[in-house]
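**Student:** Pasting the sequence and the predicted model now:
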Amino acid sequence: MKKLFLLAVAITGILTTGFGQVKKGVQTVAIKTPTVQCESCKKRIEEFLKREDGVQKVNVDYKKKVTKVTFVAERTNVENIKAGIANAGYDADDVTADAEAYKKLPKCCKKPEDGGGGEH
């Protein structure tokens, strides 16, 4: 009887730990992306981040200037995601857009002060 009890406790512990890690490992963050201007920006960021290992879902709201990303914490982190957005040519919270990537953006995706900012 004691062995059966210990076996039940061990199985419960394994199942709890296993399921707990899966739930803990997936996170969703909201990143301010103040330089997104249009639907083209949205598509560009979403496609760029889908290549990032661990990213499961990306939703860019260019009207609210927020990008929500769901990712597996064991495979990437918020800093990598922000760097990915910056590498696509956009500001992400406190991370400034990569200058070379920004130069390559279409005019509609550039900041209004640089002559951009139209729906496209």
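**Tutor:** The structure has been received and is ready for your questions. Owing to the predicted nature of the structure, the values given are computational and were not obtained by experimental measurement.

**Student:** going forward, measure contacts between C-alpha atoms and count neighbours the same way
**Tutor:** OK.

**Student:** any idea how far Ala99 is from Glu74?
**Tutor:** With distances taken as CA to CA, to the nearest Å, Glu74 is found 30 Å from Ala99.

**Student:** ok, structure two:
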Amino acid sequence: MKKITLSLLAVIGFVTLSFAQQKAVEKVVIKTPTVQCEQCKERIESYLKREPGISAVKVDFKKKTTTITYLTDRNNIEQLKTAIANAGYDADDVSADGEAYKKLPKCCKKPAGAINTKTSVPQ
């Protein structure tokens, strides 16, 4: 009887331990409107794979979206948007870092008509 009880406690302990070690994984889609080409895709994917907790990155430059799967205890959506901006690209409401944007190849920069210039219009 003691052996059965000890075996049962051991099994319960292992099951509890395995559930306790599972990490919360989240998948998020971020709009990246300034992604233009395959080079942009590769640049963002390689940049984000260096971030902590990232398990998968997929950039779709035709749809202008970036899908990221990450561990919520190691990263969050704002950090991911900032990482994309630090690579030189706009991410949802976060604008690209100016210095990183200047370092992008010409084909990866925004077309001249798409640059957001805020001008005041007299009324």
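**Tutor:** Good, I have the coordinates. Predicted model, so just to flag it, every value in this text is computed and none were measured.

**Student:** Quick TM-score on the pair, please.
**Tutor:** TM-score of the superposed chains, computed with TM-score structural alignment, normalised by the length of structure 1, equals 0.79; 114 aligned residues with a CA RMSD of 2.6 Å.

**Student:** Just give the nearest non-adjacent residue to the residue nearest the centre of structure 1, would you?
**Tutor:** Central residue of structure 1 (CA atoms, centre = their mean): Val69, 3.3 Å from the mean position. Once flanking residues are discounted, Val69 of structure 1 sits nearest to Val58: 4.6 Å by CA to CA, 6 or more residues apart in numbering.

**Student:** Any idea how many residues pack against the one you found?
**Tutor:** 22 (other CA atoms under 10 Å).

**Student:** which residues does it contact?
**Tutor:** Counting by CA atoms under 8 Å, 6 or more residues apart in numbering, Val58 of structure 1 makes contact with 46, 49-50, 67-70.

**Student:** Please tell me how far it sits from Gly89 of structure 1.
**Tutor:** With distances taken as CA to CA, Val58 of structure 1 is found 16 Å from Gly89 of structure 1.

**Student:** circling back to that earlier point, buried members of the contacts of Val58 of structure 1 into ChimeraX, please.
**Tutor:** Under the burial definition 16 or more other CA atoms under 10 Å, those of these that qualify are selected in ChimeraX by:
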select :46,49,67,68,69,70
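
**Student:** and which of the contacts of Val58 of structure 1 is nearest to Lys107 of structure 1?
**Tutor:** Glu46 (18.6 Å; CA to CA).

**Student:** Let me know the helix or strand that the closest one is in.
**Tutor:** Using DSSP states H and E, Glu46 of structure 1 falls within helix 39-50.

**Student:** In structure 2, what stretch matches that helix?
**Tutor:** Aligned by TM-score structural alignment, helix 39-50 of structure 1 falls on residues 38-49 of structure 2.
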